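A.B. asks: Sequence and predicted structure below; questions after.
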Amino acid sequence: MRDVKTSIEGWGSGLLGVVIFSGSLPATRVAVAGFPPLFLTSARALIAALLGAAMLLLLKQARPGRGDLFSLGIVALGVVLGFPLLTALALQSITSAHSLVFIGLLPLATALFGVLRGGERPRPLFWLFSCLGSAAVVVFALSAGESGSLAGDALMVAAIVVCGLGYAEGAALSRRLGGWQVISWALVLAAAPMLLLTVATFPSTLTGIDLPAWLGLAYISVFSMLVGFIFWYRGLAVGGIASVGQLQLLQPFFGLALAGLLLGEPVAWTMIVATALIVVCVAFARRHA
């Protein structure tokens, strides 16, 4: 009975994290219309770092050991700097609906880095479905028409790679430090360079930046950068990395719905088909990992 309750708690927490993350790209798409990508990346990380530091101080958390600093650095480079910056740059030339198709590869990227970190030996079928999923992304990107660009697609692929690395490293580290502590310490570790970058890229004037851009910045700073990770890493720690990680497969569908409903972006049937095919391939790949 306890195992069932723990499993439900882990999946519920993980699902909340996925739902929160699903709004990240649409919110970034709105925010990047008013703020430069570099400033947006550093500002969101700095705001979240201040909140994370306050939580660590109020709850009197012990400092991580020296051996954890390297892993925290990888998490910071992957999910604090790399993914936010690369997606912000990509969303200057592609729609959030288009970008969400690439999110279908995130579970696979996480699994691949889990293999590299854990020294596992996947079955041949794992590589088959991995290649099929990657091929679906390439075909979709090349046939996307005006809604996509080669530069934007390349940036999204790079974003998925660094995010997968940050997820895998953070999931392993959360077993020792705890879920919300990992993202909080990673944010604190990145706070100093993010502060310098914020000052260096601060817009010459804030006049003319509309309310949706401010709301987008607020969402990705508080929810995408901190709150979502609290639920996500807790779900991984409580319910199991492999099982709860499957919930990432739902993120493209949630994101496409938000992009269509909130931003009014066109969601072509090819996007839905490509996303569905990627989800199927990733699901089978993870099954045979």
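C.D. replies: Ah, there it is. Numbers count the residues shown, from 1 in each chain.
A.B. asks: use CA for all of it now, contacts and neighbours both
C.D. replies: Fine.
A.B. asks: surely Ala285 meets Cys131?
C.D. replies: No - if you go by C-alpha atoms under 8 Å, Ala285 and Cys131 don't touch, sitting 9.4 Å apart.
A.B. asks: higher neighbour count, those two?
C.D. replies: Ala285 (25 against 15; other C-alpha atoms under 10 Å).
A.B. asks: Tell me the spacing between that one and Gly34.
C.D. replies: 39 Å (C-alpha to C-alpha, to the nearest Å).
A.B. asks: And Ala62, by the same measure?
C.D. replies: Where Gly34 is concerned, Ala62 sits at a distance of 39 Å (C-alpha to C-alpha).
A.B. asks: More neighbours: these two, which one.
C.D. replies: Neighbour tally, Ala62 and Gly34, criterion other C-alpha under 10 Å: the higher count belongs to Gly34, 21 against 10.
A.B. asks: Let me know whether the more buried one touches Asp210 as I believe.
C.D. replies: Yes - judged on C-alpha under 8 Å, Gly34 makes contact with Asp210 at a distance of 7.0 Å.
A.B. asks: ok, which stretches of the stretch 151-289 of the chain are helices?
C.D. replies: Residue ranges of the helices in the stretch 151-289 of the chain, as given by DSSP state H, counting those that start in this stretch, are 179-200, 211-219, 228-239, 241-245, 251-262, 269-287.
A.B. asks: any chance of those helices in TSV, plus distance to Phe113?
C.D. replies: Output for the helices of the stretch 151-289 of the chain, formatted as TSV (distance: least, C-alpha to C-alpha, whole Å):
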stretch	distance to Phe113
helix 179-200	18
helix 211-219	28
helix 228-239	16
helix 241-245	13
helix 251-262	19
helix 269-287	12
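A.B. asks: With respect to burial, which of the ones you listed scores highest?
C.D. replies: helix 228-239 (a mean of 26; mean count of other C-alpha atoms under 10 Å).
A.B. asks: That helix relative to helix 179-200, how many degrees between them?
C.D. replies: 160 degrees (axes from the mean of the first three to the mean of the last three C-alpha atoms, to 10 degrees).
A.B. asks: Comparison target, given below:
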Amino acid sequence: MRVDDSAIPSSAIAVSAAGQRRAPGRRAAPGTAPRGGATGTVLAGLGVAAFSLTFPGTVWALEGLGPWSVVSVRMVLAGLIAGGCLLALRVRPPARRQWPGLLAVAAGTVVGFPLLTTLALRTSTTSHAAVVVGLLPLTTAAYSALRTGERPSRTFWAAALTGAAVVVVFAVWQSGGAPTTGDLYLFGALLVCAAGYAEGGRLAREMPGWQVIGWALVGCLPVSLAGAAIALSAESVRLSGHTVAGLVWLAAGSQFLGMVVWYRGMAAIGVARASQLQLAQPLLTLVWSVLLLGERPAVAAPLAAVAVLVCIAVTQRART
């Protein structure tokens, strides 16, 4: 079954093609990021804004559901949304060579990261988890350099490592000098999510970003449906306004719409550069933790956030 181009939104075609366009007669040097300009940066930034609400949404969902129920129900809802979009637009399945990458996306961003961070948030505060996950840009850039051939400059790496060091020092200081069990879950989440982001960014150069996350979610539906049935029967269920709102945002906002714009942004400006925009995510999540959850982050949090934002400015100017 083929897809009629007229059935796909023109914006989706334009953005997904951004990573493919080149000047006539010229080819981009190996390892350089596609030229997407301000559009790619804005799209990736919107993804970061959506992701910054993931931890508060998870905390709300955990008020009425167990961790395994939150993750599995989130996957089911997001998979149904994605499947509906793919069916409505009559999108044909990906090529066989693209499925290994989609499996990596599913393992990292659909299953691994949500599960590990949900388990971590049972004992860690939202603000603490947000700062630890600030390491994600560095792990994503490192994985991308090994997997996709991108070779960021020394200035890029120096700024990224500085931002990561700020995050590590802050996290260890807030934990009292030693990593907690929640930190171990979060560090594991960083590794699997970095692989999922990098593979998704690579695939988004070949197919629209919404289809990357869409097929990953649909591919997980059999597992997520079975998992939801088991988890809901084994864990207590106490639905409330917060629980429902948290689940809806996790499925529609963080897991689907956020991923759509995020992968499109990475396809336009490159995985390594887009990943550095996530250095702003801890700051945004800290703000949400105060406004939505009533948490009181440590006094050093704003200082760490400012230092991280400076690193963002440097990495966005550094040539790859």
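C.D. replies: Alright, I've got the coordinates. Predicted model, so just to flag it, every value in this text is computed and none were measured.
A.B. asks: Quick check: TM-score for this pair?
C.D. replies: The TM-score (TM-score structural alignment, normalised by the length of the first structure) is 0.88; 286 aligned residues with a C-alpha RMSD of 2.7 Å.
A.B. asks: To Val115 of the first structure, which of the helices of the stretch 151-289 of the first structure lies closest?
C.D. replies: Closest approach to Val115 of the first structure among those (C-alpha to C-alpha): helix 269-287, 10.9 Å.
A.B. asks: The stretch 51-200 of the first structure: strands as residue ranges?
C.D. replies: Counting by DSSP state E, counting those that start in this stretch, one finds no strands in the stretch 51-200 of the first structure.
A.B. asks: pretty sure Ala89 of the first structure is touching Asp153, no?
C.D. replies: To be clear, residue 89 of the first structure is Leu; Ala isn't right here. No - the pair Leu89 of the first structure / Asp153 is not scored as a contact, 10.5 Å apart, by C-alpha under 8 Å.
A.B. asks: End to end on stretch 64-84 of the first structure, go ahead and measure it.
C.D. replies: 24 Å.
A.B. asks: The second structure: matching residues for that one?
C.D. replies: Stretch 64-84 of the first structure corresponds to residues 94-114 in the second structure, going by TM-score structural alignment.
A.B. asks: now the matching stretch: how far from the chain's centre is it?
C.D. replies: 13 Å (C-alpha atoms, centre = their mean, to the nearest Å).
A.B. asks: in it, what's buried?
C.D. replies: 99, 101-114 (16 or more other C-alpha atoms under 10 Å).
A.B. asks: swap in stretch 174-184 of the second structure?
C.D. replies: 174, 182-183.
A.B. asks: Show residues contacting the match of stretch 64-84 of the first structure.
C.D. replies: Applying C-alpha atoms under 8 Å, 6 or more residues apart in numbering, the contact partners of stretch 94-114 of the second structure are 71, 75, 189-190, 192-197, 199-200, 203, 212-213, 215-217, 219-220, 255.
A.B. asks: same thing but 7 Å
C.D. replies: 71, 75, 189, 192-193, 195-197, 199-200, 212, 216-217 (C-alpha atoms under 7 Å, 6 or more residues apart in numbering).
A.B. asks: Taking the residues you listed, tell me the two that lie furthest apart.
C.D. replies: Once C-alpha to C-alpha is applied, those give Val71 and Glu199 as the farthest pair, at 21.6 Å.
A.B. asks: Comparing the two, which shows the higher neighbour count?
C.D. replies: Higher neighbour count among Val71 of the second structure and Glu199: Val71, with 31 against 26, using other C-alpha under 10 Å.
A.B. asks: Would you mind finding the match for that one in the first structure?
C.D. replies: Looks like Val71 of the second structure aligns to Thr41 there (TM-score structural alignment).
A.B. asks: close enough to count as contact, that match and Thr87?
C.D. replies: No - assessed by C-alpha atoms under 7 Å, Thr41 of the first structure is found out of contact with Thr87, at 9.5 Å.
A.B. asks: Counting neighbours, what do you get for the equivalent of Val133 of the second structure over in the first structure?
C.D. replies: For Val133 of the second structure, the equivalent position in the first structure is taken to be Ile103, counting by TM-score structural alignment. Neighbours of Ile103 of the first structure under the rule other C-alpha under 10 Å: 27.
A.B. asks: Ala53 of the first structure matches what in the second structure?
C.D. replies: Checking TM-score structural alignment: Ala53 of the first structure goes with Gly83.
A.B. asks: need the contact list for that match.
C.D. replies: 214, 218.
A.B. asks: Please report how far it lies from Leu250 of the second structure.
C.D. replies: Relative to Leu250 of the second structure, and taking C-alpha to C-alpha, Gly83 of the second structure is found at 16 Å.
A.B. asks: how about the helices of the stretch 151-289 of the first structure, which one is nearest Gly17 of the first structure?
C.D. replies: Using C-alpha to C-alpha, these put helix 228-239 closest to Gly17 of the first structure, at 4.5 Å.
A.B. asks: That closest one vs the second structure, average offset?
C.D. replies: Comparison of helix 228-239 of the first structure with the second structure after fitting gives an average deviation of 2.1 Å (mean C-alpha distance after the TM-score superposition for the first structure).
A.B. asks: who touches that helix?
C.D. replies: 6-7, 10-11, 13-14, 16-17, 20-21, 171, 174-175, 179-180, 183, 244-245.
A.B. asks: and the residues you listed, which are buried?
C.D. replies: For the contacts of helix 228-239 of the first structure, buried by 16+ other C-alpha under 10 Å: 7, 10-11, 13-14, 16-17, 20-21, 171, 174-175, 179-180, 183, 244-245.
A.B. asks: Give me the nearest residue to Gly57 of the second structure, chain neighbours excluded.
C.D. replies: Once flanking residues are discounted, Gly57 of the second structure sits nearest to Gly246: 4.2 Å by C-alpha to C-alpha, 6 or more residues apart in numbering.
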